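Peer 1: sequence? don't have it. structure:
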């Protein structure tokens, strides 16, 4: 093949590579936007309305603290039942919440419209598995009122809704065999299980950022090895570029969504070796500088 025919073929290959790279970048961008748009929702698997219920409560997750294993939720009265008219209370309505951190009994006063109350649900998860960690918490919520000085349990319908940025939360009713007495009759009480997982957009963001971190030592090592072999001229200014890459590693690490704790698997499998690769590339480039730079005559 002559030089005249090789040149157009090389240009076509470069053009094809550029088009494919741009296509991949656009596809990744569109997927990230789509995942962000559909993520962060609270999925309520409550099913149909219960046959019997006295009080309806709304549970809206507000935030997830993966390090402390806590989910902050806001509880509001939708239907007060015998304790009021709609969401307007005529008497004090109490709510017993299992699995909560701190006070497990809250009260909505009888002064009119009930104000939402924030509680923290204790969850179980391993944050070091970021971004594939899952945090699960279970709670049973039973409303009650005081009649003749004695608490009277009310059948409680709990619905979950809302949106937590960066998280996908599923609420599911499960039967653990709990019993409570309503109107003198013992009935089963469902437990609501909340499962918090990272949203697809958060996972995509983290994977892309980790991929960019991996690219840095690859570029540095490619340049350093090429220069050391004498295929490119030594440029001392490239050392500052490599140093900038090295100092950018930690800011990129702290920019990961959800702030994975120090000591996560990404530190041992990715971040550590990114730093090793960058320092190794810098060392090879310094060796190339000593090898190929012209020596100055002393004196």
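Peer 2: The structure has been received and is ready for your questions. If you're wondering where the values come from, they're calculated on a predicted model, not measured in any experiment.
Peer 1: From here on, just use CA atoms for contacts and neighbour counts.
Peer 2: Noted.
Peer 1: ok, and for the helix or strand where residue 26 lies, which residues are buried?
Peer 2: In the assignment (DSSP states H and E), residue 26 maps to helix 3-38. The neighbour-count check on helix 3-38 (16 or more other Cα atoms under 10 Å) flags 32, 35-36 as buried.
Peer 1: where's it relative to the chain centroid, distance-wise?
Peer 2: The chain centroid and the centroid of helix 3-38 are separated by 30 Å under Cα atoms, centre = their mean, to the nearest Å.
Peer 1: now stretch 195-206
Peer 2: 4 Å.
Peer 1: Residues contacting it, please?
Peer 2: Applying Cα atoms under 8 Å, 6 or more residues apart in numbering, the external contacts of stretch 195-206 come out as 32-36, 39-40, 64, 131-137, 166-171, 256-258.
Peer 1: rerun at 6 Å
Peer 2: Applying Cα atoms under 6 Å, 6 or more residues apart in numbering, the contact partners of stretch 195-206 are 32, 35-36, 39-40, 131, 134-136, 166-170, 256.
Peer 1: So which of the residues you listed wins on neighbours?
Peer 2: Among the contacts of stretch 195-206, residue 169 has the most neighbours (other Cα atoms under 10 Å), with 28 neighbours.
Peer 1: buried residues in stretch 255-269?
Peer 2: Those would be 256-258, 260-261, 264, 266, for stretch 255-269 by 16+ other Cα under 10 Å.
Peer 1: Pull up the distance across it, start to finish.
Peer 2: From the first residue to the last, stretch 255-269 extends over 18 Å; the measure is Cα to Cα, to the nearest Å.
Peer 1: want to compare, so here's the second one:
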């Protein structure tokens, strides 16, 4: 009786330890996510009366196209607006290096709303989830068009981040027009944890399959014919789970060689082993 009681107590402690570890990991992920989304600072930038404030808001990443999508907004100073608060002249923003050579134009008499822009960025999408992209030597210049011709407008450039799961680093929170700066985007810690968690889910599939297959081959467990379909279902579940990876890494990425390939090989090995057990033991 004492031995059985000790074994039961030991099993309960093991179950409690596993549940506790899962709860701790769950709380840690939630706290990390909350801290990553509670660091927004209050914007205190204001344009000079005769100048402009330009926001370059990073909105999406297209790693396979080597580009960063942004929204460019212009907030003119009081000397550049009419009595209605609209632009009193055409304002042109020259952002380089854009993938299109067109300038961003904000016509007179309108409120300068955001315009889309695509910036060339260097990076390697195949290194997911450790990929990072850098747009080098970015410059922003602002010009005003009047009857007297095109005149430069002094401007302050602010790079902001609307990317979910990414960090954006422009080297400075406030950049003067004409100054060159680099914009680097990289996945934040919470995003990487999520990515690696999905990889662990994938690795769990062949681990379970091989455990069942090896136990059956060694005759520690009895062969069960319906289990063959279980192996097939897990094998076909790999591709849908891979497609859940954030950012949709291209085929041939780092994750395919380090995780996906071995998951598929493990599942196929387990299924072949189980079929061998069937051939050996089935009547």
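Peer 2: Sure, I can see it. Since this is a predicted model, take the numbers as computed values, not measurements.
Peer 1: the helices in structure 2, which residues?
Peer 2: With helices called from DSSP state H, structure 2 shows them at 2-36, 189-217, 227-242, 254-255, 261-281.
Peer 1: Of all those helices, which one is nearest residue 143 of structure 2?
Peer 2: Closest to residue 143 of structure 2 of these, according to Cα to Cα: helix 2-36, at 37.0 Å.
Peer 1: between the buried residues of stretch 255-269 of structure 1, which is nearest residue 225 of structure 1?
Peer 2: Set against residue 225 of structure 1, the nearest of the buried residues of stretch 255-269 of structure 1 by Cα to Cα is residue 266 (26.4 Å).
Peer 1: Tell me the counterpart of the closest one in structure 2.
Peer 2: Taking TM-score structural alignment, the alignment pairs residue 266 of structure 1 with residue 255 from structure 2.
Peer 1: What of residue 224 of structure 1?
Peer 2: Taking TM-score structural alignment for the superposition, residue 224 of structure 1 sits opposite residue 213 in structure 2.
Peer 1: Quick check, its match in contact with residue 274.
Peer 2: Yes. Counting by Cα atoms under 6 Å, residue 213 of structure 2 touches residue 274, with 5.1 Å between them.
Peer 1: before we move on, back to that, any chance of the helices of structure 2 in JSON lines, plus distance to residue 151 of structure 2?
Peer 2: As requested, these are exported to JSON lines (distance: least, Cα to Cα, whole Å):
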{"stretch": "helix 2-36", "distance to residue 151 of structure 2": "42"}
{"stretch": "helix 189-217", "distance to residue 151 of structure 2": "44"}
{"stretch": "helix 227-242", "distance to residue 151 of structure 2": "53"}
{"stretch": "helix 254-255", "distance to residue 151 of structure 2": "49"}
{"stretch": "helix 261-281", "distance to residue 151 of structure 2": "59"}
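Peer 1: And these: which comes nearest residue 69 of structure 2?
Peer 2: Of all these, it is helix 189-217 that lies closest to residue 69 of structure 2, at 19.4 Å by Cα to Cα.
Peer 1: Mean distance between that closest one and structure 1 after superposition?
Peer 2: Helix 189-217 of structure 2 differs from its equivalent in structure 1 by a mean of 1.0 Å after superposition (mean Cα distance after the TM-score superposition for structure 1).
Peer 1: wait, what's in contact with residue 57 of structure 1?
Peer 2: Applying Cα under 6 Å, 6+ apart, one finds that residue 57 of structure 1 lies in contact with 76-78, 158.
Peer 1: Let me know the distance separating the equivalent of it over in structure 2 from residue 270 of structure 2.
Peer 2: Counting by TM-score structural alignment, residue 57 of structure 1 lines up with residue 54 in structure 2. Look at residue 54 of structure 2 and residue 270 of structure 2: by Cα to Cα, they are 58 Å apart.
Peer 1: Residue 261 of structure 2 too?
Peer 2: 14 Å.
Peer 1: Show me which of these two is the more surrounded one.
Peer 2: More crowded of residue 261 of structure 2 and residue 270, by other Cα under 10 Å: residue 270, with 23 against 11.
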